[in-house]
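Participant: The sequence and its predicted three-dimensional model are supplied below.
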Amino acid sequence: MIPAHFHEKHTETFFCLDGSMNMRVNGELLTLSPGDFVHAPARTIHAYQLESHYTRMVGLLTPGLFEPFFRILGDPYAGYVYPQTPPPFRFDRVLSKLNELDLKLVGAPPAK
């Protein structure tokens, strides 16, 4: 699960398109199915996890901040077809830039 966190200046909205995802919002566990959404205003503690293998979701972070997050989290990929085994996410780089990303962790990050 993406660890519990909040944003001081950004609002995040999640839309489940396919599959299933679990969301924790202010301590409440919600299961999202296709068509469901969760709106987490600034300073709302939240976490999420994709629960089924082919879950697709849309996340909106406003004002925009997702592009820098994903540029830090992953490495560029030059191929035209995403690989069957994707490269690992680089949460170590995200953790080193928390303030730049308006990402405030609540508690310790999950164990590896």
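Facilitator: Cool, the structure landed.
Participant: C-alpha only now, for contacts and for neighbours.
Facilitator: Will do.
Participant: Neighbours of the nearest residue in space to Phe91 that is not next to it in sequence, how many?
Facilitator: Using CA to CA, 6 or more residues apart in numbering and skipping the chain neighbours, the partner closest in space to Phe91 is Leu73 (5.9 Å). Neighbourhood size, Leu73 [other CA atoms under 10 Å]: 16.
Participant: cool, and Met57?
Facilitator: Met57: 20 neighbours (other CA under 10 Å).
Participant: try Asp92
Facilitator: Quick note: Asp92 (other CA under 10 Å) scores 10 neighbours.
Participant: Distance of it relative to Arg24?
Facilitator: 23 Å (CA to CA, to the nearest Å).
Participant: One more: Val38?
Facilitator: With CA to CA as the criterion, Val38 and Arg24 are 10 Å apart.
Participant: let's bring in a second one:
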Amino acid sequence: MSDEIKKRIQTYFNYSSSTQSKWICKLCSDKIKKRQMPSRAVVNKLKLCDVPRELKKLNNLEKHLIALRLPFMKIVNLTSGKLSSRLSQKGTKEPLHCVPSDVQDTVTTLPRPV
């Protein structure tokens, strides 16, 4: 593990105050124990940025219209019995397919003439 990677990991864990807990997933923990940089880690400069104000205001239809990828999956109930399907825990079954979407094509087609 390079000195730069060690420094980034130490900075991440030392940044918080003593009252704040930091959590690390098993995959990242295993990588660090092997002295490797986790590929999907915050210290690997992977962070989620704040959602822009304009995008926060979009409804579900508008979000789907501008999505760059459209996920297709089979959603199943993981619990059976007394719970209604609306309240039960859900999961995915079989492969997940992410289909690319051409947003520019959608923009030029909408709104459709009446």
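Facilitator: Yep, that arrived. A quick note: this is a predicted structure, and the numbers were derived from the prediction, not measured.
Participant: TM value for the aligned chains?
Facilitator: Remark: TM-score between the superposed chains equals 0.23 [TM-score structural alignment, normalised by the length of structure 1]; 53 aligned residues with a CA RMSD of 4.9 Å.
Participant: which stretch of helix or strand covers Val94 of structure 1?
Facilitator: Val94 of structure 1 is part of helix 91-95 when elements are defined by DSSP states H and E.
Participant: Sorry, slip of the keys, the one I care about is Pro68 of structure 1.
Facilitator: helix 66-73.
Participant: Check which helices and strands that helix sits against.
Facilitator: Counting contacts by 3 or more CA pairs under 8 Å, 6 or more residues apart in numbering; DSSP states H and E, helix 66-73 of structure 1 packs against helix 91-95.
Participant: packing partners for the helix or strand following the helix it packs on?
Facilitator: The helix or strand immediately downstream of helix 91-95 of structure 1 is strand 104-105, counting by DSSP H and E. When contacts are defined as 3+ CA pairs under 8 Å, 6+ apart, strand 104-105 of structure 1 packs onto strand 2-6.
Participant: So which bits of the strand it packs on are buried?
Facilitator: Pro3, Ala4, His5, Phe6 (16 or more other CA atoms under 10 Å).
Participant: What is the subsequent helix or strand relative to it?
Facilitator: strand 11-18.
Participant: Go through that following strand and flag the buried ones.
Facilitator: So strand 11-18 of structure 1, judged by 16+ other CA under 10 Å, has buried residues Thr11, Glu12, Phe14, Phe15, Cys16, Leu17, Asp18.
Participant: which of those residues lies closest to His46 of structure 1?
Facilitator: Glu12 (9.4 Å; CA to CA).
Participant: distance of that closest one from Phe70 of structure 1?
Facilitator: 15 Å.
Participant: and the longest strand for structure 2?
Facilitator: strand 90-100 (DSSP state E).
Participant: Which strands or helices does that strand pack on?
Facilitator: Going by 3+ CA pairs under 8 Å, 6+ apart, strand 90-100 of structure 2 lies up against strand 69-77.
Participant: Now do the following helix or strand past the longest strand of structure 2: which elements does it pack against?
Facilitator: Next along the chain after strand 90-100 of structure 2, taking DSSP H and E as the criterion, comes helix 103-109. Packing contacts for helix 103-109 of structure 2, counted by 3+ CA pairs under 8 Å, 6+ apart, involve helix 60-66.
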